[in-house]
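S.K.: Need the 3D shape of this:
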Amino acid sequence: MIHVNSGSWQRLRMLVENLDTSATGSDASGNMTIHDTSQNAYNFFIRDAAPSADLLTFKSIDYSTFDPNWDSASVSNKVRVRSFLDEDLAEASGVTHGSQSTLDPAERVPDDKRFSIEASISQALNNDVANKISDIFFISNAIGAPEMQYSLRYPDLDRLADKYFNRLEDKVDFKNYFDFFKWFDTNFSGMIEQMIPTTTEFLGVNFVIESHML
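M.R.: Next up is the predicted model:
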């Protein structure tokens, strides 16, 4: 991004990402092309380099991104321990000390027996947007700032949306995605319903239409 008063208005001018990791060097003629993945298509053309030479090197960087479904309750650990033989561990975990073989019939079980397979057109966009945001605190500040309590819009999110969608080369292809969903629903929904337990309420394969996070 350009953050100086040069008439650019902080517009994304170029985004050079060598997505083809196998193309790291010049060809036999000493030429190489590095593509600009923004809408402007200002590609880099390297000429008269050493033939068949390695011009780029890759560095592996490990990083993590926050879950775009951060506002949806989810639990990855489905095992609930009811008792421990170790007294200190049982007290710290809030469970029974000793051996327990029966459960209280009046205990409320929070399990949801509904099961559905949902295809969301915005899921891929949300995952990519989350990959561009450094941490969840940006969303927290953009939405939860005190001055935003009575605001009709969120300016920080509007600016992020402008910068993000400016890097896309074309519109999202909804038709191919929906065609794949129809094919999957027709061929696999009956098979999945036969595989799940009878105590599970199968809600089918659903195409979810929802807004993306921006």
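
S.K.: Only C-alpha atoms from now on, for both contacts and neighbour counts.
M.R.: OK.

S.K.: residues near residue 205, how many?
M.R.: Residues contacting residue 205 under the criterion other Cα atoms under 10 Å number 21.

S.K.: again, but for residue 93
M.R.: Neighbour number of residue 93 under other Cα under 10 Å is 13.

S.K.: and what of residue 177?
M.R.: Neighbours of residue 177 (other Cα under 10 Å): 13.

S.K.: Next: residue 161.
M.R.: For residue 161, using other Cα under 10 Å, the count is 14.

S.K.: Against which helices or strands is the helix or strand hosting residue 188 packed?
M.R.: Using DSSP states H and E, residue 188 falls within helix 174-195. Applying 3 or more Cα pairs under 8 Å, 6 or more residues apart in numbering; DSSP states H and E, one finds that helix 174-195 makes contact with strand 201-208.

S.K.: do that again at 10 Å, thanks
M.R.: Applying 3 or more Cα pairs under 10 Å, 6 or more residues apart in numbering; DSSP states H and E, one finds that helix 174-195 contacts strand 114-120, strand 201-208.

S.K.: next SSE after the shortest one?
M.R.: In other words, strand 114-120. helix 123-132.

S.K.: how much does the helix or strand that that next one is followed by deviate in direction from helix 123-132?
M.R.: Sequence order places helix 136-144 as the next helix or strand after helix 123-132, per DSSP H and E. Counting by axes from the mean of the first three to the mean of the last three Cα atoms, to 10 degrees, helix 136-144 points 110 degrees away from the direction of helix 123-132.

S.K.: want to put them side by side, so please do this one too:
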Amino acid sequence: MNDQKFALILGASGGIGKATALRLGKEGWSLYLHYHQNEEAVIEIINALKDEQIECIPLQCDLLEEEAIEKIVHSIFSIDSLIYTSGTSSYGLLQDISQTEIKNQMKLHLEQPILLTQRLLPKLLQRKGSIVYVSSIWGETGASFETVYSAAKGGQIAFMKALAKEVGPSGVTVNCVAPGVVNTTMMGSFSEDERQSMVEEIPLGRFCHPHEVAGSVSFLLSKDAKYITGHVLSINGGWHM
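M.R.: Okay, the predicted model is just below:
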């Protein structure tokens, strides 16, 4: 029996996606690596895993485009796990956010994960696979100045819980990880004073590292987590409980 495992990582070029790809690759997973513009990051992943002889298949597309889901689905031959890490936050007062940005946030964080999962479910059901969505602490608690992002991530969590009940009898697990502040390039828009102010609110006194989120994703895909489904694994240093 072929025990080769395939994982599709949406947003593999981002900080969390890249760390997850490297972690899973070193664990022997074959990888579909989705990216939008940052091809260099995906090449770095492939080069880093070259000695491991890991099969890496790059998939380029803009998830905001209508044909994105079809393009991805038609590139997938076998899949055991779907990891959705794609997304960007939208920061500002609600009345200042454009309708286009609201629609883009909902599409990127909610509509496209739902549609992609729907299309890939037959393959995941066949393999009794696993799904992990990288949500956010704000999907659990909400955040001022990130109202639309919070709503989209909250919807992602609600969808995960409902889907877990639906596919559980077929042996597929569905979970979310909900990081707090992760030390990635997305934090570059904040000043040093703003960053320090956030650190002071976190009981563990620091930001999360991408590899810590990757470790949590790895656990939820492992045999040790086959009895965990419909769960939100919070990774926030005790910031919100």
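
S.K.: TM-score for the pair, please.
M.R.: Here the TM-score for the pair of chains, by TM-score structural alignment, normalised by the length of structure 1, is 0.24; 93 aligned residues with a Cα RMSD of 5.8 Å.

S.K.: In CSV: the helices and strands packed on helix 174-195 of structure 1, plus distance to residue 33 of structure 1.
M.R.: Listed next are these as CSV, based on distance: least, Cα to Cα, whole Å:
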stretch, distance to residue 33 of structure 1
strand 114-120, 35
strand 201-208, 39
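
S.K.: among these, which is nearest residue 137 of structure 1?
M.R.: strand 114-120 (25.1 Å; Cα to Cα).

S.K.: Find the helix or strand that the closest residue to residue 57 of structure 2 other than its chain neighbours is a member of.
M.R.: Nearest residue to residue 57 of structure 2, sequence neighbours excluded (Cα to Cα, 6 or more residues apart in numbering): residue 32, at 4.7 Å. For residue 32 of structure 2, the host element (DSSP H and E) is strand 30-35.

S.K.: buried residues in the following helix or strand past that strand?
M.R.: Remark: after strand 30-35 of structure 2, the chain's next helix or strand is helix 39-48, criterion DSSP H and E. Neighbour-count burial for helix 39-48 of structure 2 flags 39, 41, 42, 45, 46 (criterion: 16 or more other Cα atoms under 10 Å).

S.K.: Which strands or helices does whatever helix or strand comes next after helix 39-48 of structure 2 pack on?
M.R.: Sequence order places strand 56-60 as the next helix or strand after helix 39-48 of structure 2, per DSSP H and E. Secondary-structure packing of strand 56-60 of structure 2 (3+ Cα pairs under 10 Å, 6+ apart): strand 6-10, strand 30-35, helix 39-48, helix 68-73.

S.K.: As JSON lines, the ones you listed with distance to residue 154 of structure 2 would be great.
M.R.: Formatted as JSON lines, those follow (distance: least, Cα to Cα, whole Å):
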{"stretch": "strand 6-10", "distance to residue 154 of structure 2": "19"}
{"stretch": "strand 30-35", "distance to residue 154 of structure 2": "23"}
{"stretch": "helix 39-48", "distance to residue 154 of structure 2": "29"}
{"stretch": "helix 68-73", "distance to residue 154 of structure 2": "22"}
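
S.K.: Among these, which comes closest to residue 232 of structure 2?
M.R.: Using Cα to Cα, those put strand 6-10 closest to residue 232 of structure 2, at 18.6 Å.

S.K.: And the closest one, what's buried?
M.R.: 6, 7, 8, 9, 10.

S.K.: what is the orientation angle of it with strand 30-35?
M.R.: Orientation of strand 6-10 of structure 2 against strand 30-35 (the same axes, to 10 degrees) gives an angle of 10 degrees.

S.K.: Show me what the next helix or strand after strand 6-10 of structure 2 is packed against.
M.R.: For strand 6-10 of structure 2, the following helix or strand on the C-terminal side (DSSP H and E) is helix 15-26. Where contact means 3+ Cα pairs under 10 Å, 6+ apart, helix 15-26 of structure 2 is packed against strand 6-10, strand 30-35, helix 39-48, strand 81-84, helix 210-221.

S.K.: Buried ones in the next helix or strand after the fourth one, by neighbour count?
M.R.: Moving toward the C-terminus from strand 81-84 of structure 2, the first helix or strand encountered (DSSP H and E) is helix 99-106. Within helix 99-106 of structure 2, the residues that qualify as buried are 102, 104, 105, 106, counting by 16+ other Cα under 10 Å.
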